[in-house]
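1. make a model of this:
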Amino acid sequence: MGAAIVLILVGLGAMAAGVLLGRYYVPDDRQLRRTARHSRAYMRALSHLIARDHDTVVSELRTVVEENVDDVEPYFALGAMFRSRGEHERAIRVHQALAVRERDKRKLRQRAMYELGLDFRAAGMPRRATRAMEEVLLEEPGHEGALRALAALYEEQARFNEAAELWARLGKRRNEDTSIREHHLLVAAAQAALARDDLDSAKQLLKAALRHQESGHFFAAAAELAAARGNHRGAIERLKQALVAEPALAPHLLPGLIASEQGLDDEAGPRIGKPDDLEDTESPAEDAPHLASGQTALVPVEGVALVPSEKPLASVSERVLALLADVEAQTGPRLEIALIRAQLAPPSDPNAQSELAKDLVTRFPEALAARVATARLALAVGESDAVKSALEVLVAEQGSLAWALRGRWQCAHCGHRPGPFSWRCGQCRRWDTLRMETGVEPPPLPPRERRAAPRAARPEGLLGAAPDDSLPTPTLDPGLSDDELAAAGTRRSVLGRVGGWFSGVWRRDR
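-> The predicted structure is shown next:
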């Protein structure tokens, strides 16, 4: 009986406690409400971002950050937003604070350092950006974003050898073929080594580039190397291979070809043997792949002169013409080579000039340059009928230059060329800016010099004032001394690579 009374009392007490708890207890749902507010703030920020209302996006993200300082994602979003708006200093402060706060969390610190590197690059601080990306790769060698960003930074700093190594790592990681880019970067590094008069490094870099493929770029750099060693015959063979691989490079390669032929005349005797020791075979392949490598203008403002202003000697011209004819026999008719042959034709041989003029008109009837070259040959020969015929082709009613007497409307503000006249330009929407343009094409804008200081004097090369003149101008300061740049542009040996790998492992584990 007593036990039953105890059970009844316990049940009544539990029932009373439940009623009281249900009536007066208020659960602590502040975390749930905070999470709901954050979700709404994220959605509002996303909608404003889509609408490009960046100020409101920043305001919403700052609201989330102020309420929850432990979550790092709003900080990363806020830093990226600052960077996209051009507020680089604020973005740098956010990511620097994250890198310091999360220094014990490896993944978060790497992410903050990567974002910090992007901030530095966007803010125009390439040295700091390079150091940040190098630190990310030291911790995580396979970080694809850091590999790509650092390769671009190295390339803009003219550190071509290091950029090639990074592209090789990126290609292996992504299982992509980056051999073409690696090839051109290694050749560019060899040209930079030639400009430093470091022939051994240039040879090793060209050998490394040859493992990927052959190209006109490679053959031109190999010709530079052969000329630097005094091997003019080897330079001629390499230039011929470059012309066969890419005939459009003829205006760029012709000065080197003439210089090499003149160098042969200055030698006591001909050199017999291999052009160079970059290959194992006695003579490189005749049919090289047609891979373009960017033509370099000798006169960038007024156009590329196909033939140097100072004509070579008659014997040199004859040998150059014979070589160009051999190249044309392998590649087929090429307008660039035909124009060069027409301008190199000896004036003392009117029959040869007449044959060249007929050949130009027959093979390239629609090319304006071919008609101009034909007219010049006719003037050189001095035959009135030939001169009259050439002039009719150029300036007759349906001639190639008849357009010079017909005008067209062009906007004086933006250069837009509409068809009929209009008082308002359809492109820039400015009023009363259309003017008649007749005859002469407007001159192109001169390229902006992005180099902080002019290049120092360097050894002259075969194809220009220096072997690296045809390389892109460095747009970023690497922050390294000349000796450090030279060491970075040198191909390391196997022992050096192994030592570098152990050094990197030691630095990561320290």
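
2. going forward, measure contacts between C-alpha atoms and count neighbours the same way
-> OK.

3. so which residues of the stretch 301-450 of the chain form strands?
-> 407-411, 434-438 (DSSP state E, counting those that start in this stretch).

4. which among those is found nearest to residue 378?
-> Counting by C-alpha to C-alpha, residue 378 lies closest to strand 434-438 out of these; the figure is 27.5 Å.

5. tell me what the closest one is packed against?
-> strand 407-411 (3 or more C-alpha pairs under 8 Å, 6 or more residues apart in numbering; DSSP states H and E).

6. mind listing what's buried along the strand it packs on?
-> 408, 409, 410, 411 (16 or more other C-alpha atoms under 10 Å).

7. check whether the second one really touches residue 439, as I assumed.
-> This points to residue 409. No. Between residue 409 and residue 439 there is no contact under C-alpha atoms under 8 Å: 11.9 Å.

8. picking up where we left off before, could I get the strands of the stretch 301-450 of the chain as a markdown table with distance to residue 132?
-> Listed next are the strands of the stretch 301-450 of the chain as a markdown table, based on distance: least, C-alpha to C-alpha, whole Å:
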| stretch | distance to residue 132 |
| --- | --- |
| strand 407-411 | 47 |
| strand 434-438 | 51 |
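
9. and this one, please, so the two structures can be compared:
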Amino acid sequence: MIQIETAWLLLLPVMFGIGWLAARWDLRLENRMDERERMRQQRSTFKGLSLLLNEQPDQAIETLVKIAQLDPETIELHFSLGNLFRRRGETERAIRVHQHLANRDDLKPRDRDHAAYELGRDFLRAGLLDRAEASLNRVGHGKFAAPAKESLLEMYQVERDWKKAIIAASELESLQGKSHHTEIAQFYCELAQESLHAKDLASAERSIKEALQVVPNHTRALILQGDYLMALEQPAQAIDAWSVVATSHPAFMHLIADRWMKAHTDIGKSEAGLDRLCELLNTQASGELLDVVHKQVMQIRGIQAANTMLSQVMQHSPSLSALSKLAETRLALEEGNANPDRVQELKSILHLLRQRTTSLARYTCGNCGFRARRFYWQCPGCNNWEAYSPRRSEGVAPSGPSM
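-> Alright, predicted model coming up:
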């Protein structure tokens, strides 16, 4: 018995050694299989890229999707390729790539949200707004929720769907933790503007109240409130609304100066209305307000009063616009004196001044530098709201487009 037990004891190290060798062999086989799998994935990746380069996108996408099934880390490759296609203007290819990912059920929620967001951007680029909206609304509450809402907000503004824009901006406020009150107030003003054009005064009143609730004493909302009261044939109340603009936002009075004068005329107080506008010229003499005041003074008080008013403006706020109006007034005076030489001289001066002021007078966006002859609440260049200065400049902008 003792000899048998000793033999078994001698065999134990041999058995352990064989087991160790077998384990090592299995590990080597497993490593070889992993290496073969990696090589196969690499070959599939290169095959997919080769198909892309050879203008075979469908086969390439199928190959890359198979790689994604085997190795989820390659999903980032799909996103990179889709974004590359979109930047190159190959929107259909980008849609194919992102649509394959968005429709997969085996992806992580974060990757599905990412795919839905990118697909929505693809549809936006292609002008397929309904599909873009559906795709962006599929994005959950993760990392891509705020970018998706931003894209939806941009799309709703393009579509001029102001009610949906208000909802998107409100949701974006809660996601980002920052205020979008300026945009929301402007959206309500757009709704009010549309209602006034459609003569739906009840809807216009509601939208104006909502805008003023979001931003108290909002300039555009006050202007529209006056327009609403004028539509109700209540000029005195309209003057009250616009008086807040004259006091709190005098730089915007040029936008309503004509309507201001009409309201005062309707109640028989045109002189009082003109006096208030003339007072504003002490600080707001540049731009369109001067044009309106000059026209009204000429009509109500005569040429000599306009000449005196412009001479005063040239003393405290000289500008090419004021000089042009002064030349126009002096020309009217000289035409009454029947002095042909003086009249011809003033006509030449006035012609040159008008050319110069027409080519230089522009409103300029403070965000992108876009310049335009008329005032915009939303910049046509960068789409930012309330980015335009209400003051019309006469200098040459250093950069930025114009229209």
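
10. TM-score for the pair, please.
-> For this chain pair, the superposition-based TM-score is 0.69 by TM-score structural alignment, normalised by the length of structure 2; 349 aligned residues with a C-alpha RMSD of 4.5 Å.

11. right, so of the strands of the stretch 301-450 of structure 1, which gets closest to residue 79 of structure 1?
-> Residue 79 of structure 1 lies closest, by C-alpha to C-alpha, to one member of those: strand 407-411, at 42.1 Å.

12. Provide the aligned range in structure 2 for that closest one.
-> Aligned by TM-score structural alignment, strand 407-411 of structure 1 corresponds to no residues of structure 2.

13. distance between that strand and the chain's centre?
-> In terms of C-alpha atoms, centre = their mean, to the nearest Å, the centre of strand 407-411 of structure 1 is set 34 Å apart from its chain centre.

14. what count of nearby residues applies to residue 314 of structure 1?
-> 14 (other C-alpha atoms under 10 Å).

15. pretty sure it contacts residue 347?
-> No. Counting by C-alpha under 8 Å, residue 314 of structure 1 sits too far from residue 347 to count as a contact (10.0 Å).

16. scan structure 2 for its longest helix.
-> Criterion DSSP state H: the longest helix present in structure 2 is helix 2-53.

17. elements contacting it?
-> If you count contacts as 3+ C-alpha pairs under 8 Å, 6+ apart, helix 2-53 of structure 2 packs onto helix 57-70.

18. what are the buried residues along the helix it packs on?
-> 57, 60, 61, 63, 64, 65, 67, 68.

19. can you tell me which of those is nearest residue 107 of structure 2?
-> In terms of C-alpha to C-alpha, no member of the buried residues of helix 57-70 of structure 2 lies closer to residue 107 of structure 2 than residue 68, at 9.5 Å.

20. please say which position in structure 1 residue 153 of structure 2 maps to.
-> By TM-score structural alignment, residue 153 of structure 2 lines up with residue 151 in structure 1.

21. thinking again about what came up before, CSV for the buried residues of helix 57-70 of structure 2, including distance to residue 316 of structure 2?
-> Converted to CSV, the buried residues of helix 57-70 of structure 2 look like this (distance: C-alpha to C-alpha, whole Å):
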residue, distance to residue 316 of structure 2
57, 69
60, 71
61, 70
63, 75
64, 72
65, 72
67, 75
68, 72
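
22. re earlier: now the longest helix of structure 2 and helix 57-70, what's the angle there?
-> 150 degrees (axes from the mean of the first three to the mean of the last three C-alpha atoms, to 10 degrees).

23. residue in structure 1 matching residue 139 of structure 2?
-> Match for residue 139 of structure 2 (TM-score structural alignment): residue 136.

24. next, the contact list for that match, please.
-> Residue 136 of structure 1 makes contact with 110, 113, 114, 143, 146 under the criterion C-alpha atoms under 8 Å, 6 or more residues apart in numbering.

25. can you classify it by secondary structure?
-> Of the three states, residue 136 of structure 1 takes helix under DSSP: H, G, I helix; E, B strand; the rest coil.

26. run a quick neighbour tally on residue 15 of structure 1.
-> Counted with other C-alpha under 10 Å, residues neighbouring residue 15 of structure 1 total 12.

27. against residue 8 of structure 1, how distant is it?
-> 11 Å (C-alpha to C-alpha, to the nearest Å).

28. thought residue 180 of structure 1 was touching residue 212?
-> Yes. In this structure, residue 180 of structure 1 is within contact of residue 212 by C-alpha under 8 Å, at 7.2 Å.

29. so residue 187 of structure 2 sits against residue 162, correct?
-> Yes. Counting by C-alpha under 8 Å, residue 187 of structure 2 touches residue 162, with 5.5 Å between them.

30. these two: which is more packed in?
-> Under the neighbour definition other C-alpha under 10 Å, residue 187 of structure 2 and residue 162 were set side by side, and residue 187 has more, 25 against 20.

31. for the aligned residue in structure 1 for that one, give me its contacts.
-> In structure 1, the residue matched to residue 187 of structure 2 (TM-score structural alignment) is residue 185. Residue 185 of structure 1 makes contacts with 160, 161, 163, 164, as judged by C-alpha under 8 Å, 6+ apart.
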